[in-house]
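[1] Provide a 3D model corresponding to the input given below.
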Amino acid sequence: MVGLAVGLDAQREAAGTWARATAERDHLPSVPPIAEKLAGIQHALAAAGASLHLARRGASTVGFCILVPRGGFLEVRYLATEPGAWGSGVGRALLEHVQQHARRRAFARGELWVLADNARAISVYERAGWVATDTVEVRGTAGRVERRFVRNFR
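    Here you go, the predicted model:
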């Protein structure tokens, strides 16, 4: 189940998921401290209208996304699932939630950025109807190339 979440505890849960997911994705020798990832989560949530949405199985957080209204579209600023939940449909459920959220708020389209070499995530996005654009940029502090994806919600 995916739902809106508020408060520092929810932000810490999202930061923990992000830390574990990026460590697994990037084959890091250890999981970065949650405090390192919390700053990015809080920065994204500081954007006007931003909201945090957690995916839960029972009492456990298994994924999250941060959604930010930007002009005429809805930006997916973060989307991650716990590595132990990869391949179990959590990403698909989060993306369905994004679509429902966008439609309830009358957003006709969405946008997200994904690391250009993250084939697993790209496959999930494409199966959910997101389309790669030709727009690529080095974004953030990691210095890695990201590709812009878009989706129409109507």
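[2] make it CA atoms for all contacts and neighbour counts henceforth
    Noted.
[3] Give the helix, strand or coil label for the residue nearest the centre of the chain.
    With distances taken as Cα atoms, centre = their mean, the residue of the chain nearest its centroid is Leu79 (1.2 Å). With DSSP: H, G, I helix; E, B strand; the rest coil as the basis, Leu79 sits in strand.
[4] you'd agree it is up against Cys65?
    Yes: look at Leu79 against Cys65 with Cα atoms under 8 Å: they come within range, at 4.2 Å.
[5] Let me know the secondary structure of Pro100.
    Just so we're on the same page, residue 100 is Gln rather than Pro. Under three-state DSSP, Gln100 falls in the helix class.
[6] The one 10 residues further on too?
    Taken by three-state DSSP, the conformation at Gly110 corresponds to strand.
[7] Report the secondary structure element holding the residue nearest to it when sequence neighbours are not counted.
    Nearest residue to Gly110, sequence neighbours excluded (Cα to Cα, 6 or more residues apart in numbering): Leu74, at 4.6 Å. Using DSSP states H and E, Leu74 maps to strand 73-81.
[8] need the longest strand for the chain.
    strand 60-70 (DSSP state E).
[9] which other helices and strands contact that one?
    helix 8-25, strand 51-57, strand 73-81, helix 90-104 (3 or more Cα pairs under 8 Å, 6 or more residues apart in numbering; DSSP states H and E).
[10] Just the buried positions in it, please.
    Thr61, Val62, Gly63, Phe64, Cys65, Ile66, Leu67, Val68, Pro69 (16 or more other Cα atoms under 10 Å).
[11] and that strand with helix 90-104, angle?
    40 degrees (axes from the mean of the first three to the mean of the last three Cα atoms, to 10 degrees).
[12] contacting residues around strand 60-70?
    13-14, 17, 44-45, 47-56, 74-82, 85, 90-91, 94, 98 (Cα atoms under 8 Å, 6 or more residues apart in numbering).
[13] here's the other one to compare against:
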Amino acid sequence: MIPSTPAPDLFELRPGLQGDAEQCVGVWVEASAARDGRHVEGVAARARGKFDRRVAWTVATDSAGGVVGFALATRPGSGIESDPPESPVLGLLAVDPRAQGSGLGRRLLEHVTELLAGQGYSRAVLHVLTDNAGAVGLYERDGWVPWGDPVEHSLLRRDSQTYVRDLTLAVHHDVAGTSTPSGPRA
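    Reported below is the predicted structural model:
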């Protein structure tokens, strides 16, 4: 059960498991519908196809164990042609609409970024709809920078901007709560 104004630390983060995929797709569909004001045909099928190409997957669960958010990154080359080569793609990041605004999206973003840095990737890429101001703000505050010109999203027919994140600057939060740089060093 999701409280009316949940704090991000009320949710447990854990690695995604194969059995979580359909719940994650459901969260993706509902979050997309909340963003777009309607359900769009093809969103679920497009999301399902990304789970087989994953290199990092984090799931947030509520006290009952239900999936309330997740972040999924896919292998390099699984985005668009103009993406930086050898960069994994943060292809899906979604929070149940009832938990949006709680800070959980930021927590998921930071965690999946740490996972990618820990795997030795030096940068990652994502694509965001340019009219999704909340997501654009989240990514920019977290150090993601625009890459190239906007392109039309193939399903939604709206402008999408590629963003890149230098993972050598990713921050790791240890058990004591202090922050230390993680990932590859120059």
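[14] show me the contacts for Thr162 of structure 2.
    Shown in contact with Thr162 of structure 2 (Cα under 8 Å, 6+ apart): Asp83, Val125, Leu126, His127, Val128, Pro146, Trp147, Gly148, Asp149, Pro150.
[15] How many residues are close by the corresponding residue of structure 2 for Trp86 of structure 1?
    Alignment note (TM-score structural alignment): Trp86 of structure 1 maps to Gln100 of structure 2. By other Cα atoms under 10 Å, 17 other residues sit near Gln100 of structure 2.
[16] before we move on, what about Arg141 of structure 2?
    Neighbours around Arg141 of structure 2, by other Cα under 10 Å: 11.
[17] ok, now the one 4 residues further on?
    Neighbouring residues of Val145 of structure 2 were enumerated by other Cα under 10 Å; the total is 18.
[18] so who does the aligned residue in structure 1 for it touch?
    In structure 1, Val145 of structure 2 lines up with Val131, judged by TM-score structural alignment. If you count contacts by Cα under 8 Å, 6+ apart, Val131 of structure 1 has them with Tyr125, Phe149, Val150, Arg151.
[19] so which strand or helix has the second one?
    The reference is to Phe149 of structure 1. Per DSSP H and E, Phe149 of structure 1 falls inside strand 144-152.
[20] picking that back up, and the helices and strands packed on strand 60-70 of structure 1, which is most packed in?
    strand 73-81 (a mean of 22; mean count of other Cα atoms under 10 Å).
[21] average gap between stretch 15-24 of structure 1 and structure 2?
    Relative to the matching residues in structure 2, stretch 15-24 of structure 1 has an average distance of 1.0 Å after the fit, by mean Cα distance after the TM-score superposition for structure 1.
[22] and that stretch, which stretch of structure 2?
    Counting by TM-score structural alignment, stretch 15-24 of structure 1 corresponds to residues 25-34.
[23] about what we covered before: pull out the buried positions in the strand holding Phe149 of structure 1.
    For strand 144-152 of structure 1, the neighbour count (16+ other Cα under 10 Å) marks Glu146, Arg147, Arg148, Phe149, Val150, Arg151 as buried.
[24] Relative to His97 of structure 1, how far out is the last one?
    Summarising the geometry, the distance separating Arg151 of structure 1 from His97 of structure 1, computed by Cα to Cα, to the nearest Å, is 14 Å.
[25] Could you do the first one as well?
    Computed as Cα to Cα, the Glu146 of structure 1 to His97 of structure 1 distance reads 23 Å.
[26] Give the equivalent position in structure 1 for Gln161 of structure 2.
    In structure 1, Gln161 of structure 2 lands on Arg147 (TM-score structural alignment).
[27] which residues does its match contact?
    Each residue near Arg147 of structure 1 by Cα under 8 Å, 6+ apart is listed here: Trp113, Val114, Leu115, Ala116, Ala132, Thr133, Asp134, Thr135, Val136, Glu137.
[28] Identify the residue spatially nearest to the fourth one, adjacent ones excluded.
    With Cα to Cα, 6+ apart as the criterion, Ala116 of structure 1 has its nearest non-adjacent residue at 4.8 Å, and that residue is Glu146.
[29] ok, back up a step: by neighbour count, sort out the buried ones in the contacts of Arg147 of structure 1.
    The buried subset of those - by 16+ other Cα under 10 Å - is Trp113, Val114, Leu115, Ala116, Ala132, Val136.
[30] The last one reaches Asp117, doesn't it?
    The one in question is Val136 of structure 1. No: between Val136 of structure 1 and Asp117 there is no contact under Cα under 8 Å: 11.6 Å.
[31] Need the overlap of contacts for the two.
    Val145.
[32] Export the helices and strands packed on strand 60-70 of structure 1 as a markdown table, with columns for distance to Val31 of structure 1.
    Shown next, in a markdown table, are these (distance: least, Cα to Cα, whole Å):
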| stretch | distance to Val31 of structure 1 |
| --- | --- |
| helix 8-25 | 5 |
| strand 51-57 | 20 |
| strand 73-81 | 15 |
| helix 90-104 | 21 |
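[33] Lovely, talk soon.
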